[in-house]
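[1] Coordinates for the following, if possible.
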Amino acid sequence: MHKEKKYTVITGASSGLGKAFVLACAQRGHNVIMIALPGSPAQAIADDIMAIYPVDVQVYLFDLTDETALKNQVQDIAANYAVDFLINNVGIGGTASFVSSSLEAIDKILLLNVRCTTLMTKLLLPSLTVNSKSYIINIASIAAFTPIAYKTVYPASKAFIASFSLGLQYELAELGVQVSVVYPGPIMTNSDTSGRLIKQGLKATLGLKSTDYIANMAINKTLAGKSIIVPGRFNRFNYYLTRFLPTKTKIGLISKTVKKEIQQL
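    Here you go, the predicted structure:
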């Protein structure tokens, strides 16, 4: 057991924004528990980080869409480690018409974006609430602000994360748990993603931010007690704009841009 140290649990930790969160936490001296898929480079990342920073990094490899594995592995984490920070980063998107989407693709979005975040939070809550102060970061998306054609399930799942997080913040505040929801815009996770966004034109890239930028801003603002975090000026502008635009107008403007992505596939 490692109850003498505090740990930050990060899902989807072996690549993209999750990997950036691991590095940002290590740079701040936080011990980390990485959750990633079997076959991912998570252990190599952990070894590299521990060779550079004076922190402990533990790795759990399992499929978060497997409910039994999720429950068993997270219960093991709770039993053996003192957790004071949870970063529910894992998620999946995709652009396709609902008509042509497979049941498997739709279910995977719901399992990772909705069920995983909810169950991870529930299972680790007893560990978090024993501390005088603990933190939860949930990753939503700028897409949560409006329904979007040709993505349909993804923005709906992120709207769930937003509502879940803000309600939970109110509920857990008296227990010393700060819950923050992050609304990233486009993310430069890799060259393929960045290239596809660039092809869509200026509107699709104005809010583009690096994973390092988003991870560091999210952690800093969460530790400062901010519940709503929107990285990037353009994305913050969109956040306020979408609160006033009629829903029909929002759907039309954004869906036209997304449709271009389908036409390029």
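
[2] drop to CA atoms for contacts and neighbour counts, all remaining ones
    Noted.

[3] all strands of the stretch 101-250 of the chain, in order?
    Counting by DSSP state E, counting those that start in this stretch, the stretch 101-250 of the chain has strands at residues 134-139, 177-182, 187-188, 209-210, 228-229.

[4] start to end distance for stretch 33-48?
    Terminal residues of stretch 33-48 are spaced 14 Å apart (C-alpha to C-alpha, to the nearest Å).

[5] Give the buried residues for it.
    Ile33, Met34, Ile35, Ala36, Leu37, Ala42, Gln43, Ile45, Ala46 (16 or more other C-alpha atoms under 10 Å).

[6] Can you add distance to Phe85 and give the residues you listed back as TSV?
    Listed next are the buried residues of stretch 33-48 as TSV, based on distance: C-alpha to C-alpha, whole Å:
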residue	distance to Phe85
Ile33	10
Met34	12
Ile35	14
Ala36	17
Leu37	21
Ala42	19
Gln43	20
Ile45	20
Ala46	18
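
[7] how about this one, so we can line them up?
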Amino acid sequence: MPTALITGASGGIGKCFAQKLAAQNTNLIIVARSEDKLKALAQQLQEQYKIQVDVIVKDLTQTSAAQEIFETTQAKGLTVDLLINNAGFGDYGEFAKTDGDRQIEMIQLNNVALVALTHKFLPQMREKGSGSIINVSSIAAYQPIPYLSVYAATKAFVRSFSEALWAENRQYGVKVLVVSPGPTETNFFNEANFPPSLARNAQSMSTPEEVVDEAMKALENGNAAVVVGGIASKFITGLSSVVPRETLLNLLEKQFKA
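    The predicted structure is shown next:
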């Protein structure tokens, strides 16, 4: 029975990945900071699907987290067949006025932890000639976004990093996919301190189930990347290739200014 490790599994897209994979008879290693939520999810999925669910309570903004997660899986004799780097957050506001420590934590979680976990588990996948990695990015990856400057930059990093790994690892039987959802029905806007007026103006939102279904379909097809969110998301991600850079930035600054 395959095993998937999912970060940010206590809610939203990560929780939905756990539920979908459990229904497909996949054992799970679920990671997040919220012990109560993880244990409740683990109990539910174990009882419903008769799978094994290991809980790792870890704050991925801590620099030692990825190493500790890897050591825990090794100590338990767990082999990770599917790594889903889903944990991440955003923070709205003018960069000069934001909490600097929070910006660094965002980079640590969205990028450093993702790279570190990938670097721990990818060699094992290459060695056995199979395995998959899903990295969750965002349509914010396709252009700089004023007032979400660090968040958009972290997601652009995830997109570029993941697509490069897709090309490097196909020959070893390892699939790598970057998923870029548009606005999704999660707690993102609240956690990012988005002004209510801007949150209300967000394009029609995808459900976490739609994001996960599209991601799993794209992974099965061996795609390098998938954008989720219908025509609106496809349109947004295509703008940067046809609109002059400064024109696009001026438009985005007006759109995202509270």
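
[8] now, which of the buried residues of stretch 33-48 of structure 1 lie within strands?
    With DSSP state E as the criterion, strands contain Ile33, Met34, Ile35, Ala36 from among those.

[9] Contacts only, for the corresponding residue of structure 2 for Asn89 of structure 1.
    Counting by TM-score structural alignment, Asn89 of structure 1 corresponds to Asn86 in structure 2. By C-alpha atoms under 8 Å, 6 or more residues apart in numbering, the residues touching Asn86 of structure 2 are Ile6, Thr7, Gly8, Ala9, Ile13, Gly14, Ile134, Asn135, Val136.

[10] next one: the one helix or strand Gln74 of structure 2 maps to to chain centre, how far?
    Using DSSP states H and E, the element containing Gln74 of structure 2 is helix 65-75. Mean C-alpha position of helix 65-75 of structure 2 versus that of the full chain (C-alpha atoms, centre = their mean, to the nearest Å) differs by 19 Å.

[11] For it, name the packing helices and strands.
    Judged by 3 or more C-alpha pairs under 8 Å, 6 or more residues apart in numbering; DSSP states H and E, helix 65-75 of structure 2 is in contact with helix 114-128.

[12] which bit of structure 1 covers the helix it packs on?
    Counting by TM-score structural alignment, helix 114-128 of structure 2 corresponds to 117-131 in structure 1.

[13] which helix is the longest one in structure 1?
    helix 153-172 (DSSP state H).

[14] Next, the mean deviation of that one compared to structure 2.
    Taking mean C-alpha distance after the TM-score superposition for structure 1, the mean distance separating helix 153-172 of structure 1 from the aligned residues in structure 2 is 0.7 Å.

[15] Where does that helix end up in structure 2?
    Helix 153-172 of structure 1 corresponds to residues 150-169 in structure 2, going by TM-score structural alignment.

[16] Check which residues of that stretch are buried.
    150-159, 162-163, 165-166, 169.

[17] Show me what Leu60 of structure 2 lines up with in structure 1.
    Leu60 of structure 2 maps onto Leu64 in structure 1, by TM-score structural alignment.

[18] before we move on, the earlier item: ok, the match of Asn89 of structure 1 to Arg200 of structure 2 distance?
    Applying C-alpha to C-alpha to Asn86 of structure 2 and Arg200 of structure 2 gives a distance of 24 Å.

[19] for Glu253 of structure 2, same thing?
    17 Å.

[20] And those two? Which one has more around it.
    Glu253 (16 against 11; other C-alpha atoms under 10 Å).

[21] Regarding the more buried one, which helix or strand does it belong to?
    Per DSSP H and E: helix 245-256 holds Glu253 of structure 2.

[22] That helix vs structure 1, average distance?
    Looks like 1.9 Å for helix 245-256 of structure 2 (mean C-alpha distance after the TM-score superposition for structure 1).

[23] In structure 1, what range does that helix match?
    The alignment of helix 245-256 of structure 2 onto structure 1 (TM-score structural alignment) covers residues 247-258.

[24] What separation do you get for Leu252 of structure 2 and Ala75 of structure 2?
    In terms of C-alpha to C-alpha, Leu252 of structure 2 sits 48 Å off from Ala75 of structure 2.

[25] Compare neighbour counts for those two and give me the winner.
    Legend: neighbour count by other C-alpha under 10 Å for Leu252 of structure 2 and Ala75, higher for Leu252 (16 against 9).

[26] Contacts for the biggest strand by length in structure 1, please.
    Using DSSP E, we find that the single longest strand of structure 1 is strand 2-11. Contact with strand 2-11 of structure 1 is made by 18, 21-22, 25, 30-36, 80-90, as judged by C-alpha under 8 Å, 6+ apart.

[27] what about stretch 248-263 of structure 1, distance to the chain center?
    Using C-alpha atoms, centre = their mean, the offset of stretch 248-263 of structure 1 from its chain centre is 23 Å.

[28] how about it: buried residues?
    The neighbour-count check on stretch 248-263 of structure 1 (16+ other C-alpha under 10 Å) flags Lys250, Ile254, Ser255, Thr257, Val258, Lys259, Glu261 as buried.

[29] repeat for stretch 42-53 of structure 2
    Ala42, Leu45, Gln46, Ile51, Gln52, Val53.

[30] what's the most distant pair in the residues you listed?
    Ala42 and Ile51 (9.4 Å; C-alpha to C-alpha).

[31] Run a quick neighbour tally on the closest residue to Ala225 of structure 2 other than its chain neighbours.
    Excluding the flanking residues, the one nearest Ala225 of structure 2 by C-alpha to C-alpha, 6 or more residues apart in numbering is Val178, at 4.8 Å. Val178 of structure 2 is flanked by 29 other residues according to other C-alpha under 10 Å.

[32] How about the one 4 residues further on?
    Here the number of neighbours of Gly182 of structure 2 (other C-alpha under 10 Å) works out to 25.

[33] Against Gln103 of structure 2, how distant is it?
    For Gly182 of structure 2, the distance to Gln103 of structure 2 equals 22 Å [C-alpha to C-alpha].

[34] Ok, Pro195 of structure 2 next?
    18 Å.

[35] Trace Lys19 of structure 1 over to structure 2, please.
    Per TM-score structural alignment, Lys19 of structure 1 is aligned with Lys15.

[36] How about residues contacting the match of helix 245-256 of structure 2?
    Here stretch 247-258 of structure 1 makes contact (C-alpha under 8 Å, 6+ apart) with Thr95, Thr146, Pro147, Ile148, Ala149, Tyr150, Lys151, Gln200, Lys203, Ala204, Thr242.

[37] filter the residues you listed to the buried ones?
    By 16+ other C-alpha under 10 Å, those give Thr95, Thr146, Pro147, Ile148, Ala149, Tyr150, Lys151, Gln200, Ala204 as buried.
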